[in-house]
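Colleague: make a model of this:
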Amino acid sequence: MIVGYILGIFSVIIWGITFVCTKTLLIDFSALEILLFRFLIAYIGLWLMRPKWEKIALKDNIYFALAGLTGVVLYQLTENIALNFTNASNVSIIVSICPLFTAIIAQIFLKEKHITPWFILGFIISIAGIALVTLNGKLAFELNPKGDLLALTAGICWGFYSLFVSIINSRKYDGMCATRRIFFFAVIFMIPLVFLGMHIKNAGAVSDLAKSLYIDLNFDFNKIRFAKLFNTLSLLFLGLIASGFCFYSWNKACRILGTVKISGGIYLIPVVTIIFAAIFLHEKITVMGIIGACLTIAGLFISSKKSTSQQQEQQ
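Modeller: Just a heads-up that it's a prediction; the model follows:
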C-alpha cells in the first residue's frame, strides 16, 4: 500500500517538473519532435532497465496498442498543442479533470462504483484549488475554444488510457515489460506523424499548428541542437525518467491502489509545476497560489473518502 503511494507521488513530482523542461525545449524543438525523441529514448531505456522478453497473449496486444495510442501519443500531443492556442492556466485546469473521466469510464466499462457525493465534492474543491494555483494571481481567464477543446480531449484520452491500463494490470504481466510494450506501440503510431511532420517542414508552413508538428531530420541542424547540454539532458530526463520509469511506476501504483484512486494524484501536478517554475523559471508564487495548493490537497483527501454504502460493502 505504502509502495503504491510512493510510486504515485514520485510520478506526479517528475511529471510536474516536465512542464519546466518542455517549456525550455520548445525554444529549439517542436512539440512533435520532443515527443518523438522522448518516446524513442523511453523505449530504449526500458529495454536497458529490463532486458527481458515476456510472451504476451495475442489478443491482449489490442489493449497495449490502445494504451500507447491514448495515454502516450494522443494525450501528450493534444496537451502540448493546446498550449499553442490557449494559456497554460486553461490547459492545466482542464487536463487536471482526468480523474473524473477515469472514474466515469471505469464505472461504465469496468462496472466499478466510484462516483459518490464525496468524490464529486472533492473534485469540485480540487478544481477550485487548481484554478487558483494555475491563475496564480492573474484574474483574467480567457477562453479559447480550439485550445480548450484540445485540452479537454487530452483529459478524455487519459481516462481511456487508465481503462486500458486497468485491463492490462489484471493480466498480471511484468510491469516493466508491459510499459515497454505500450511505448512500442506509441512509437509505431508516431511513424505517420513523423512523415506528416517532414512534409510540413518541407512545405515551409508557418501556422501555429504547423510549428507544433514539424520534424527536422537535417543532421547538421540537429547536431547544433543536441550540442546544447541542457537540450540533451532534458530529453534524456523526459525519456528515461518522466516517460520510461514514471509510466512504469504509475502503472504499478495503479495495480496496487486502483486506477481511480491513484489518478486523483494528477490534481497535484500543477502544484508541483508552479513550485519548480518559480525556482528555475523565476515565475512568481502568490498568496492565491498557496491557497490553491492547500485546496487541491484537501480535495484529494475528500474525493478518496468512501461513502457509507461502500464501507458497508467492504465489511
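
Colleague: from here on, just use CA atoms for contacts and neighbour counts.
Modeller: Will do.

Colleague: I'd like to know how many residues surround the residue nearest to residue 174 when sequence neighbours are not counted.
Modeller: The spatially closest residue to residue 174, leaving aside those adjacent along the chain, is residue 54, at 7.6 Å (Cα to Cα, 6 or more residues apart in numbering). Here the number of neighbours of residue 54 (other Cα atoms under 10 Å) works out to 12.

Colleague: pretty sure residue 54 contacts residue 177?
Modeller: Yes: in terms of Cα atoms under 8 Å, residue 54 counts as a neighbour of residue 177; the distance is 6.6 Å.

Colleague: report the secondary structure state of the residue nearest to residue 174.
Modeller: State at residue 54, reduced to three classes by DSSP: H, G, I helix; E, B strand; the rest coil: coil.

Colleague: what's the longest helix along the chain packed up against?
Modeller: Looking across the chain with DSSP state H, the single longest helix is helix 175-203. The contact analysis (3 or more Cα pairs under 8 Å, 6 or more residues apart in numbering; DSSP states H and E) places helix 175-203 against helix 31-49, helix 61-67, helix 208-213, helix 246-257.

Colleague: could I get these as TSV with mean neighbour count?
Modeller: Putting these into TSV (neighbours: other Cα atoms under 10 Å) gives the following:
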stretch	mean neighbour count
helix 31-49	21
helix 61-67	20
helix 208-213	18
helix 246-257	23
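
Colleague: how about this one, so we can line them up?
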Amino acid sequence: MKYHLVALFTIFVWGFTFVSTKVLLVDLSPLWILLLRFVLGLCLLCVMRPHVLRLKERTDEVLFAAAGATGIAAYYLLENVALVFTTATAVGVIVAASPLFTALISAALGDRSSINIRFFCGFALAMTGLIVVGAGTIGEGDIVNFAGFDLFGDMLALTAALVWAIYSTLVARIAQKGYETIVATKRTFVWGVAFILVTTLVFDPHAPRPSVLLDGQNLLNLLFLGAVASAACFVTWGVAVKHLGATTTTTYIYLVPAITATASILILGEPLNAPIILGLAMTIAGLLLSQKRSANKKDVSCKTDRPVLG
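Modeller: Predicted coordinates for the structure are as follows:
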C-alpha cells in the first residue's frame, strides 16, 4: 500500500508543476525558470548520488547529449513558452499524449509490438480529446487565438510531446546499456543544463533581480520545481517502479492531466466547462485504450520509464 502512495505522491507533484510554472511566469522568463530549476535539480542529484558515470563506449556521450538537448532543454523550453500562450490545463493534457508519439517512433524504428487497431483507435480518441480541450479554453490565451483555440500555445505543447517521445526513445537506448538510473539521469541533466545555459546567455542574458528570486512565492515555486519535482520525485518514482513494477506504476500516469486541470481551476482560476471535462475524459480514455495491450504482457519495462514531467 505504501508504494502505491509513493507513486500517487509523485504523480500529484508532477501534475502540479504546470501550475507552479505558470505562476512563476508572472515574474520570470521561461528560460530563467528552466535554468534555475535544473541547476537546482542537478545539484541535488549530485548530493544524492555523487558517483561519476564512466562511459562504456565513447559514443554513448552522444546519446546523453541528445537526451539532454531533447528531454531537458527543448521539451521544457517548449512547455514553458506554451504556458505563456495557453492554459496550464491545455498544456498538461496535450503533453500527456507523448506515449502515443513514443509508440509511433518506436514502430518507425522497427518495434511494432504496441501498434495495432486498438492503438490507432486510442490515438484517434486522444487526439480528438485534445481538440475538444482546446475548444474549451477559448479566450484564455494571452496572444494568439484562432477559431477560439489558443493555437500557438497548443501547437508548442504538441511539439513538446513529440520532443519528449524522441527523448524517451533515447532513454530506452541508454537503459539497454545498463547504466545506473540516477547516475545516467545526472549525466543527462548536465548536458541539458549546458544547452539551457548557452541558450539563456544568447537570448535572455539579463538575470532576474535578486528581489524577484527571493520573493516568497517565487522561491517556494522554484524549490518545488527543482528540489521536489526534478530531483526527489525521480527517486520516488524509481522506488515505486522497483516495488510495484513498471506496468502497475505507469497506470498512475493517466491521473496527471486530471490533477493539472483540477489544480489549474482551483489555483489559477482557469475555466471548467463541458468541453474541457469531455476532452479530458476522451484523452485519458484514449491513452488507456492505446496502452491496454501492453498491460497484458509480462512487465519488462525498464526502470527509467517515466511519464511526461511538468
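
Colleague: quick one: TM-score?
Modeller: Once superposed, the chains reach a TM-score of 0.77 (TM-score structural alignment, normalised by the length of the second structure), with 290 aligned residues with a Cα RMSD of 3.6 Å.

Colleague: coming back round to it: how about the longest helix of the first structure: buried residues?
Modeller: Neighbour-count burial for helix 175-203 of the first structure flags 175-187, 189-190, 193-194, 196-201 (criterion: 16 or more other Cα atoms under 10 Å).

Colleague: that helix vs helix 246-257, what angle?
Modeller: Put simply, helix 175-203 of the first structure runs at 140 degrees to helix 246-257, going by axes from the mean of the first three to the mean of the last three Cα atoms, to 10 degrees.

Colleague: quickly find the element holding the alignment partner in the second structure of residue 156 of the first structure.
Modeller: Per TM-score structural alignment, the equivalent position to residue 156 of the first structure in the second structure is residue 162. Assigned by DSSP states H and E, residue 162 of the second structure belongs to helix 151-176.

Colleague: got the contact list for residue 19 of the first structure?
Modeller: residue 273 (Cα atoms under 8 Å, 6 or more residues apart in numbering).

Colleague: can you tell me how far it is from residue 75 of the first structure?
Modeller: 14 Å (Cα to Cα, to the nearest Å).

Colleague: same deal with residue 27 of the first structure?
Modeller: Residue 27 of the first structure is 21 Å from residue 75 of the first structure, by Cα to Cα.

Colleague: count the residues that sit near residue 225 of the first structure.
Modeller: With other Cα under 10 Å as criterion, residue 225 of the first structure counts 16.

Colleague: do residue 179 of the second structure as well
Modeller: Around residue 179 of the second structure there are 15 residues (other Cα under 10 Å).

Colleague: in three-state terms, label it for me.
Modeller: coil.

Colleague: quick one: map it onto the first structure.
Modeller: In the first structure, residue 179 of the second structure lands on residue 173 (TM-score structural alignment).

Colleague: next one: residue 259 of the second structure
Modeller: Per TM-score structural alignment, residue 259 of the second structure is aligned with residue 272.

Colleague: check residue 226 of the second structure too.
Modeller: Under TM-score structural alignment, residue 226 of the second structure pairs with residue 239 in the first structure.

Colleague: pretty sure that match contacts residue 36?
Modeller: No: at 9.6 Å, residue 239 of the first structure does not count as touching residue 36 under the criterion of Cα under 8 Å.

Colleague: what's the helix or strand for residue 272 of the second structure?
Modeller: Going by DSSP H and E, residue 272 of the second structure is not part of any helix or strand.

Colleague: against residue 273 of the first structure, how distant is the aligned residue in the first structure for it?
Modeller: Residue correspondence to the first structure (TM-score structural alignment): residue 272 of the second structure is matched to residue 285. Note on residue 285 of the first structure: its distance to residue 273 of the first structure, by Cα to Cα, is 11 Å.
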